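Enquirer: quick one: sequence plus predicted model below, questions after.
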Amino acid sequence: MRLKGNLPFMKEINRRLILDTIRRKGSLSRADLAKETQLNPSTVTRITAELINEGFIREVGYADSQGGRKPILLNLVADAVHIIGINVETTEVIGVVSNLIGEVLYKITCPIKDTSKDGILQVITQTIQQLLDAANNDGRSIVGIGLAMHGLVDCDNGIALYPPAFGWKNLAIVSLLEEKFRIPVQLENNARAMALGEWWFGAGKDLSNFIAVKVGHGIGSGIFLNGEIFRGINFVAGELGHTTLLVDGPLCDCGNYGCLEALASTKALVKRAQRSLKEGVESQILTLAGSPEQVEPEHIFKAADNQDPLAIQLLQDMGRYLGIALANLVNLLNPTKIILGGDILPGLEHILPILQTTVHSRAMEIPAHKLIIEPIKLGVNAVSIGAVSLILEEFFSTKRPNLKKDLSIWKEKQT
């Protein structure tokens, strides 16, 4: 679309429009870019020359031609800038360095030993510093840091409001990290970050309406509506784990009873396995874990792979609860696709069939008819790449509210 308005803004927006069009469409000629963006050909020629000079795009060969001179193709320089993505889980911090097309260049994992505010800040800082050192040693400068955390976050003000596994509230983490590293930081909830990563590079790529559900110690979801992620007025949208499934169900960490999280999280899965083992039910889970107190989700997944009856039953119950919750979402939001990720990925083959059956039997026929339910494509890196996508979203943005800096400023951080 042709954009009009204040000249400096329009110039920068048009630069980003061209850059994002090349990112989405792949190699394009200048004439193709003019058609795709509806910009004047002379504007496209001028802007592409600037972007080539700045190292964001390059000429990569020639397109086929029906006659006359073959048009030169332009493509994105994936390593023009680099980004750090940080995923703060309940027991560890996972960090990656990525380029503009989501390729993971470096990855490290640091265990969380101290869950206090100072302890969490320290391990995040340690992870970022190690990634910066690795990138700088290889001549790669970092232009932004995306940070994904579990629980409630204030994206606008950069505050971790309440990560329940850590037990504290209100840490102004973005300002603290920006002050230390002098690099822009963006904060997001981990489930929404996972959805964003899948929209950029995974199973949700180019979809306008889908839901990504992250199942682990907690349960959250990232909701894409009409091509945009939905955060809600207080950035709390997507807290699927705290929707009530059983009125008189087990007590949830939030203080409510019968929440999905109290029934179908990996924490709930382990509790039910422990209870069965203590009641004397025979299972390979006990052999793998050593004692009921040492049971972890991977023991249950492994036992299910070995056709252990208790493990299979536990995972099927989990799938049934998740299916009921997702059927409610299908009726409410009518998505094209539901994508599943998180700590349940290793056991998903035992969960997915009953989950799909439950969704299709309980959701209304029309919204469920063509619904696709499948695993995430980015695997264990989904949230970290989602955190990277927070920076990419700003880097490629053509929306004025997100236009905090022009591309030349991004490039200056590389030198």
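Expert: Noted; the coordinates are in hand. In this text the structure is predicted, and so the values were computed from the model without any measurement.
Enquirer: hey, let's count contacts and neighbours off CA atoms from now on
Expert: Noted.
Enquirer: kindly check the end-to-end length of stretch 74-87 for me.
Expert: 34 Å (C-alpha to C-alpha, to the nearest Å).
Enquirer: in it, which residues are buried?
Expert: 74-78, 80-87 (16 or more other C-alpha atoms under 10 Å).
Enquirer: hang on, Tyr106 in a strand?
Expert: Yes. Assigned with DSSP: H, G, I helix; E, B strand; the rest coil, Tyr106 falls within a strand.
Enquirer: separation between it and Leu333?
Expert: Distance from Tyr106 to Leu333, by C-alpha to C-alpha: 37 Å.
Enquirer: and if you look at Leu177?
Expert: With C-alpha to C-alpha as the criterion, Leu177 and Leu333 are 36 Å apart.
Enquirer: got a list of contacts for stretch 77-88?
Expert: 55-58, 93-101, 124, 128, 131, 140-150, 190, 383-388, 391, 410-411, 414 (C-alpha atoms under 8 Å, 6 or more residues apart in numbering).
Enquirer: do that again at 6 Å, thanks
Expert: 56-57, 93-101, 142-149, 384, 387-388 (C-alpha atoms under 6 Å, 6 or more residues apart in numbering).
Enquirer: with stretch 100-109 instead?
Expert: Against stretch 100-109 from outside (C-alpha under 6 Å, 6+ apart): 78, 93-98.
Enquirer: farthest-apart pair in the residues you listed, please.
Expert: Greatest spatial distance in the contacts of stretch 100-109: Ala78 and Val93, 25.6 Å, computed using C-alpha to C-alpha.
Enquirer: one more to weigh against that first structure:
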Amino acid sequence: MHGNTTKQLNKRKVLHYIQNNEGHSRSDIASALKISKPTVSNIVDELLEEGWIREKESEKASSSGGRKPFQISFNENATYIVGIDIGGTSVEIAILNLSGDVLGKTNLDTQANVDNDLIKQIADRVHHLLDESEFEMKQIMGVGIGVPGITDVDNGIVLDAPTVNWRDVPLKAEMEKLLHCPVYVDNDVNVAALGEWWKGAGKTDDNFLMITLGSGVGCGLIINGDLYRGATYAAGEIGYMVTDKNAAEKEYDQTFPGYGFLDSHVGGPSITKRMLRHLGEAEEKTEEWSAEKIFEMAMDGDATAKKVIEDFLSHLSYGLINVITIINPQQVILGGGVSRSLDHFLPHIIETIQKHLPIHTNISVTKVEDVSLIGAGYLLLKEHDSILKV
């Protein structure tokens, strides 16, 4: 048994090395990993046979002038992953290869399907996307899902997700029944942090926060190179943070039942609500007043929009000050739908933070497109016990 375990460990090491170092030869791998050449050669043969890697003759002769060595590269299309990001507004679904490239994408309206067996609707849409993109289910290694709420990762149970009205929903078990493959579930912000870790800030930093601004606000924490989930999977639930004691003591509108103070002051729907209130417009006009439109109007100098956005920026900045003080990250990355409107306002946020905080932290908006979908794919690679486990 021990020999087999060592062999599996070596096999995983070799595959990870090939994944991260393209175009090396068998002897390069043996020297880099300090594993004997015959062992590496046997492992490479197995990986070739299983389709995880490719080997082709180098274009250059070896330095000793002998025959050309064979270069080995990772086969990112050996198998595929489905990433699903369930948001309060829409559900995004993607097919990814093992390098995190998005090969096909679709979405559905969350609120229109909340009362219409949302889980089955999502599974049906996955099957439809696979058909459309000419993939078969047997080519799919598994599925990673980000959920807008507190999630028991070990058992795949959504404990509380207000925007989709889920409490104690066994999402993993239900999805596995419908999709017939391994499914892993985590909070949507943790999943976005994993996407940033795989393809963005995580390439350089081991301590960073991913703050997503969508229907509400959440925070994914990468601490010392690992995802921190907390004692009851509720780490980073900064939507419950209070950023104005006086306002919190009065009655305030919860954007969704169960949403916290900060959710209800920096989420997209809360920006819309406040704009409508300032204008004296009826709530039915919500569709006409997206957060994006209000940000644009503020940039163009509209006084009412500026007032609404300044209020948003104030709550967000003080929320960031509080969380940075506790975690001391190298950087904070802002993601989610609302973040797409933030570039223009970043200097204002940074200035407020610097006024109150002597600790330096880089603050930026994510540059990773589809960060949550990519992170959902990475969740599968991280949690599923396969040769690819990261």
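Expert: Thanks, I have it. Worth saying up front: this structure is predicted, and the values here are computed from it rather than measured.
Enquirer: TM between them?
Expert: Remark: TM-score between the superposed chains equals 0.89 [TM-score structural alignment, normalised by the length of the second structure]; 382 aligned residues with a C-alpha RMSD of 2.8 Å.
Enquirer: just to revisit the earlier point, now, which of the contacts of stretch 100-109 of the first structure sits nearest Ile338 of the first structure?
Expert: Taking the contacts of stretch 100-109 of the first structure together and measuring to Ile338 of the first structure by C-alpha to C-alpha, the closest member is Ile94, at 24.6 Å.
Enquirer: what secondary structure does that closest one sit in?
Expert: What three-state DSSP gives for Ile94 of the first structure is strand.
Enquirer: got it, and Val236 of the first structure?
Expert: coil.
Enquirer: just the strands in the stretch 151-300 of the second structure please.
Expert: Taking DSSP state E, counting those that start in this stretch, the strands of the stretch 151-300 of the second structure run over residues 157-161, 166-169, 183-187, 208-213, 217-223, 226-228.
Enquirer: and these: which comes nearest Thr304 of the second structure?
Expert: Nearest to Thr304 of the second structure among these is strand 208-213 (21.4 Å), distances taken as C-alpha to C-alpha.
Enquirer: look up the average distance of the closest one to its aligned counterpart in the first structure.
Expert: Its aligned residues in the first structure lie a mean 0.5 Å from strand 208-213 of the second structure after superposition (mean C-alpha distance after the TM-score superposition for the first structure).
Enquirer: distance from that strand to the middle of the chain?
Expert: How far strand 208-213 of the second structure lies from its chain's middle: 10 Å, per C-alpha atoms, centre = their mean, to the nearest Å.
Enquirer: what's the answer for stretch 323-334 of the first structure, then?
Expert: 21 Å.
Enquirer: read off where that stretch ends up in the second structure.
Expert: Stretch 323-334 of the first structure corresponds to residues 317-328 of the second structure when matched by TM-score structural alignment.
Enquirer: now do the buried residues in that stretch.
Expert: Of all the residues in stretch 317-328 of the second structure, those buried under the rule 16+ other C-alpha under 10 Å are 317-324, 328.
Enquirer: just the strands in the stretch 301-415 of the first structure please.
Expert: With DSSP E, counting those that start in this stretch as the criterion, the stretch 301-415 of the first structure has strands spanning 337-342, 372-375.
Enquirer: which one of those lies nearest to Phe9 of the first structure?
Expert: strand 337-342 (36.0 Å).
Enquirer: next, format the strands of the stretch 301-415 of the first structure as TSV and append distance to Ser65 of the first structure and mean neighbour count.
Expert: Output for these, formatted as TSV (distance: least, C-alpha to C-alpha, whole Å; neighbours: other C-alpha atoms under 10 Å):
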stretch	distance to Ser65 of the first structure	mean neighbour count
strand 337-342	39	24
strand 372-375	40	17
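Enquirer: out of the ones you listed, which is closest to Gln356 of the first structure?
Expert: Of these, nearest to Gln356 of the first structure by C-alpha to C-alpha is strand 372-375, at 7.0 Å.
Enquirer: packing partners for that closest one?
Expert: When contacts are defined as 3 or more C-alpha pairs under 6 Å, 6 or more residues apart in numbering; DSSP states H and E, strand 372-375 of the first structure packs onto strand 337-342.
Enquirer: now the strand it packs on against strand 210-215, angle please.
Expert: Angle of strand 337-342 of the first structure versus strand 210-215, following axes from the mean of the first three to the mean of the last three C-alpha atoms, to 10 degrees, is 20 degrees.
Enquirer: how big's the offset between strand 337-342 of the first structure and the second structure?
Expert: Per aligned residue, strand 337-342 of the first structure averages 0.7 Å (mean C-alpha distance after the TM-score superposition for the first structure).
Enquirer: ok now that strand, how far from the chain's centre?
Expert: For strand 337-342 of the first structure - counting by C-alpha atoms, centre = their mean - the centre lies 11 Å from the chain centre.
Enquirer: pull the residues that contact that strand.
Expert: With contact meaning C-alpha under 6 Å, 6+ apart, strand 337-342 of the first structure is reached by 210-216, 371-376.
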